[in-house]
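>>> Sequence and predicted structure below; questions after.
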Amino acid sequence: MTTTTKPAAPAPATAAARRLGPTGLALRQGRLEIRQFLRSRESVVFTLGFPLIMVLIFASIFDEEIAPGVDYTQYFITGMIATGLLTVSFQNLGIWIPIERDRGVLKRYRGTPMPKWVWFAGKVIMVLVIGVVMTALLLAVSVALFGLDLPGTATAWLTFAWVSTLGITACTLCGIAISSLARTARSGSAVVTPIALVLQFTSGVFFVFTRLPDWMQQVAALFPLKWMCQGLRAVFLPESFAADEPGGSFELTRVALVLGAWCVIGLVLCLTTFRWTTSRDG
């Protein structure tokens, strides 16, 4: 995915801005990032529209049961929620940050008195807001058109919250980290999109995970998307489906541990690899 929208330049450090506290600075930067995202029609359509379009297509084609009381649509929707969170965070950041770096936006931010963490906070706020909107749209369409049953207990909603939070945190950090691999603005999509697509096909999004080859399951288990999908299946699918999972249960403890580990890994990679300037800037 490419875009020609010009990233917003850093706001000047006015006296009013300097009087803002940490929360105010983060929220202001978050609003700026959200406005910048909304100005790019390509990003909005791809991020919010892709999961909805995929659900409409696959749910209309496949209507068979994959387990007693579980049809393909129920299974697929859980995977698309996870994919949507991956797209909002990992894929969008991995594509957009190289564009901002290549156009000198990050270099200008680095040269302002604004604390560097404010820029990262703005990205996180943008990802969270767009992620919530995307998830709400996906759930609304799935309930209205395909009869998706929403979680009926507070425990299930709590599981939904922590799986989504850990998952989008891990993907956000990894998206910021992988942005350093792109040498130019144009190469960001070429670096990130293939990785995202491979993870979707191997993590049980489009196909029932246990029907994939064993080696593919083992590879997918190394990355966050597989565990995001598994955690969300625990929320939206009946308890009886747990027997069809690789470990014979939804393994929510392991889901939390793996996603938490990826949050740590992503943070370390961000701290050690992130670049504010391109190689030609020195």
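Right, received. Where do you want to start?
>>> all contacts plus neighbour counts: C-alpha atoms, from now on.
OK.
>>> how about the helix or strand C171 falls within: buried residues?
Element membership for C171 (DSSP states H and E) is helix 154-178. Of all the residues in helix 154-178, those buried under the rule 16 or more other CA atoms under 10 Å are 159-160, 163-178.
>>> likewise stretch 98-111?
Here stretch 98-111 shows 98-107, 109-110 as buried, counting by 16+ other CA under 10 Å.
>>> what's the helix holding C171 packed up against?
Contacts defined by 3 or more CA pairs under 8 Å, 6 or more residues apart in numbering; DSSP states H and E place helix 154-178 against helix 72-86, helix 92-102, helix 116-146, helix 224-236, helix 252-273.
>>> can you put the ones you listed in JSON lines and add distance to T193?
As requested, those are exported to JSON lines (distance: least, CA to CA, whole Å):
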{"stretch": "helix 72-86", "distance to T193": "11"}
{"stretch": "helix 92-102", "distance to T193": "8"}
{"stretch": "helix 116-146", "distance to T193": "17"}
{"stretch": "helix 224-236", "distance to T193": "14"}
{"stretch": "helix 252-273", "distance to T193": "18"}
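>>> before we move on, back to that, okay, the angle between the helix holding C171 and helix 116-146?
130 degrees (axes from the mean of the first three to the mean of the last three CA atoms, to 10 degrees).
>>> need the contact list for the closest residue in space to I125 that isn't next to it in sequence.
Residue nearest to I125 in three dimensions, not counting chain neighbours: G30, with 5.2 Å by CA to CA, 6 or more residues apart in numbering. For G30, the contacting residues are 121-126, by CA atoms under 8 Å, 6 or more residues apart in numbering.
>>> ok, 6 Å please
122, 125-126 (CA atoms under 6 Å, 6 or more residues apart in numbering).
>>> Show me the one in the residues you listed that has more neighbours than the rest.
M126 (23 neighbours; other CA atoms under 10 Å).
>>> Verify the contact between it and I34 for me.
Yes - taking CA atoms under 6 Å as the definition, M126 is a contact partner of I34 at 5.3 Å.
>>> measure A170 to V127 for me?
Relative to V127, A170 is positioned 12 Å away (CA to CA, to the nearest Å).
>>> just to revisit the earlier point, which one of the helices and strands packed on helix 154-178 lies closest to V55?
helix 72-86 (6.7 Å; CA to CA).
>>> between that closest one and helix 224-236, how big is the angle?
130 degrees.
>>> ok, and what's touching helix 72-86?
51, 59, 63, 65-66, 131, 168, 205, 228-229, 232-233.
>>> Just the buried residues out of these, in ChimeraX syntax.
In ChimeraX, a selection of the buried entries from the contacts of helix 72-86 looks like this (16+ other CA under 10 Å):
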select :51,59,131,168,205,228,229,232,233
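>>> second one coming, line it up with the first:
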Amino acid sequence: MKIKKIMVIGAGQMGSGIAQVCAQSGFNVLLHDSNKAALEKGMNRIEGLLQRAVDKTRITKTEKENTLAHLNPSYDLRDAKDCDLVIEAVIENMDVKTAVFQTLDEVTPEQTILATNTSSLPITEIAAVTNRPDRVIGMHFMNPVPVMQLVEVIRGLQTSDGTYEVIKKMSEDLGKTSVEVNDFPGFAANRILMPMINEAIYAVYEGVASVEDVDKVMKLGMNHPMGPLTLADFIGLDTCLYIMEVLHEGLGDSKYRPCPLLKKYVSAGWLGKKSGRGFYQYEDA
């Protein structure tokens, strides 16, 4: 099977990033969002990022125009009727995602591959609401998508070898490096990353070191490009908490218990950069 036309569902930061790299790689792309304002913002974000790349001579003006020519907005999920692949990138909520997949199962041809960009939810459970679990797969892109090279390709219990091979090849066509991951809570990336972030929060909570010094330890001592608490703010503390809860519930091990300070910040609405306050304060949120 050859992928030619793709729909990306969700015009937020992740969805628009996925749509951008797909269009830049020559795929015909529909960026879908039921919220007109969100879709317009997502399309504008892509154009702005492409223009910035032109200004920095990373791409040519012609490459920008070619990318935009491969990209169109969509307000109706039924537009996926002639797509070879649909990549869902909506909110990290099982009820929302399964509702999307049920609709996609009805409106797309049976050979269409349905992928989810979930960072932690079980692929097998999402696939179970469709009549094509062999054609459901995880494609977990890293943020920001145009910059980060990794894609976790996650196989559900019934994902076929053929589906995996198509998505592995497609990831390579995007200029990404894929890793094959089985369907466990948090997959590989977040099973490793989130407990580290959670432990960094515990270090602050227990008075081991300040926020700034915990970040300095990991940047200067471990050569990380960004401290774990800064990274948590950029990911979103609500997202970090949600993934820790998935790990804790799914694996049943107390070592994945979310730090009480993380819960308190989320309850206070301190969600990180997007809310203007997390472990740091942000004036441009």
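The structure has been received and is ready for your questions. All values derive from a computational prediction rather than experimental measurement.
>>> Post the TM-score for the overlay when you can.
TM-score for the superposed chains, counting by TM-score structural alignment, normalised by the length of structure 1: 0.26, backed by 109 aligned residues with a CA RMSD of 5.3 Å.
>>> rewinding a little: need the contacts of helix 72-86 of structure 1 in a markdown table (columns: distance to A17 of structure 1).
A markdown table is the format used below for the contacts of helix 72-86 of structure 1 (distance: CA to CA, whole Å):
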| residue | distance to A17 of structure 1 |
| --- | --- |
| P51 | 38 |
| A59 | 49 |
| D63 | 55 |
| E65 | 57 |
| I66 | 56 |
| G131 | 27 |
| I168 | 29 |
| V205 | 44 |
| M228 | 38 |
| C229 | 41 |
| L232 | 40 |
| R233 | 44 |
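>>> closest to W117 of structure 1 among the contacts of helix 72-86 of structure 1?
I168 (18.5 Å).
>>> so what's that closest one closest to, chain neighbours aside?
L85 (5.9 Å).
>>> what about that neighbour, neighbour count?
Counted with other CA under 10 Å, L85 of structure 1 comes out at 29.
>>> Also V214 of structure 2?
19.
>>> quick one: it and Y202 of structure 2, what's the gap?
From V214 of structure 2 to Y202 of structure 2 the distance is 10 Å (CA to CA).
>>> What is the burial count for I18 of structure 2?
30.
>>> now do I6 of structure 2
I6 of structure 2 has 24 nearby residues by other CA under 10 Å.
>>> Equivalent analysis for S74 of structure 2, please.
Neighbour count for S74 of structure 2, taken as other CA under 10 Å: 20.
>>> what ranges do the helices span in structure 2?
Secondary structure of structure 2 (DSSP state H): helices at 13-24, 36-55, 61-69, 94-107, 123-127, 161-173, 189-205, 211-216, 228-235, 237-251, 260-267.
>>> Okay, buried residues for the shortest one please.
Read it as helix 123-127 of structure 2. In helix 123-127 of structure 2, the ones that count as buried by 16+ other CA under 10 Å are 123-124, 126-127.
>>> cool, the longest one as well?
Within helix 36-55 of structure 2, the residues that count as buried by 16+ other CA under 10 Å are 39, 41-43, 45-47, 50-51, 54.
>>> For those residues, give me a markdown table that also has distance to T177 of structure 2.
Below are those laid out as a markdown table (distance: CA to CA, whole Å):
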| residue | distance to T177 of structure 2 |
| --- | --- |
| L39 | 28 |
| K41 | 28 |
| G42 | 25 |
| M43 | 26 |
| R45 | 24 |
| I46 | 22 |
| E47 | 25 |
| L50 | 22 |
| Q51 | 25 |
| V54 | 24 |
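>>> So which of those is the closest to Q24 of structure 2?
Using CA to CA, L50 comes nearest to Q24 of structure 2 of those, at 9.6 Å.
>>> Relative to A37 of structure 2, how far out is that closest one?
On the measure of CA to CA, L50 of structure 2 and A37 of structure 2 end up 20 Å apart.
>>> swap in D95 of structure 2?
For D95 of structure 2 relative to A37 of structure 2 (CA to CA), the value is 23 Å.
>>> about what we covered before: select, out of the helices and strands packed on helix 154-178 of structure 1, the one closest to V44 of structure 1.
helix 116-146 (9.3 Å).
>>> report the angle between the axes of the closest one and helix 92-102?
Using the same axes, to 10 degrees: helix 116-146 of structure 1 against helix 92-102 is 140 degrees.
>>> what helices or strands is helix 116-146 of structure 1 leaning on?
Packing contacts for helix 116-146 of structure 1, counted by 3 or more CA pairs under 6 Å, 6 or more residues apart in numbering; DSSP states H and E, involve helix 22-39.
>>> buried residues in the helix it packs on?
25-34, 37.
>>> Just after it, pick out the following helix or strand.
Per DSSP H and E, the first helix or strand lying C-terminal to helix 22-39 of structure 1 is helix 41-44.
>>> Pull out the buried positions in that following helix.
Counting neighbours by 16+ other CA under 10 Å, helix 41-44 of structure 1 gives 42-43 as buried.
>>> I'd like to know how many residues surround K123 of structure 1.
Neighbourhood size, K123 of structure 1 [other CA under 10 Å]: 22.
>>> Might you report the residue contacts of it?
Contact analysis of K123 of structure 1 by CA under 6 Å, 6+ apart lists nothing.
>>> Mind doing that once more with 7 Å?
Listed by CA atoms under 7 Å, 6 or more residues apart in numbering, the contact set of K123 of structure 1 reads 30, 33.
>>> same check, this time on E199 of structure 2
Under the criterion of CA under 7 Å, 6+ apart, E199 of structure 2 has no contact partners.
>>> Give me the distance between A189 of structure 2 and Y242 of structure 2.
For A189 of structure 2 relative to Y242 of structure 2 (CA to CA), the value is 15 Å.
>>> nope, A37 of structure 2 is what I was after
26 Å.
>>> What of L71 of structure 2?
32 Å.
>>> Which one's more surrounded, those two?
A count of neighbours by other CA under 10 Å puts L71 above the other of L71 of structure 2 and Y242, at 23 against 17.
>>> pretty sure the more buried one is in contact with C22, am I right?
No - in this structure, L71 of structure 2 is not within contact of C22 by CA atoms under 7 Å, at 8.9 Å.
>>> residues shared between the contacts of the two?
Joint contacts of L71 of structure 2 and C22 (CA under 7 Å, 6+ apart) are V29.
>>> Share the number of residues neighbouring A189 of structure 2, please.
Residues near A189 of structure 2, counting by other CA under 10 Å: 16.
>>> Let me fix that, I meant to ask about V235 of structure 1.
24.
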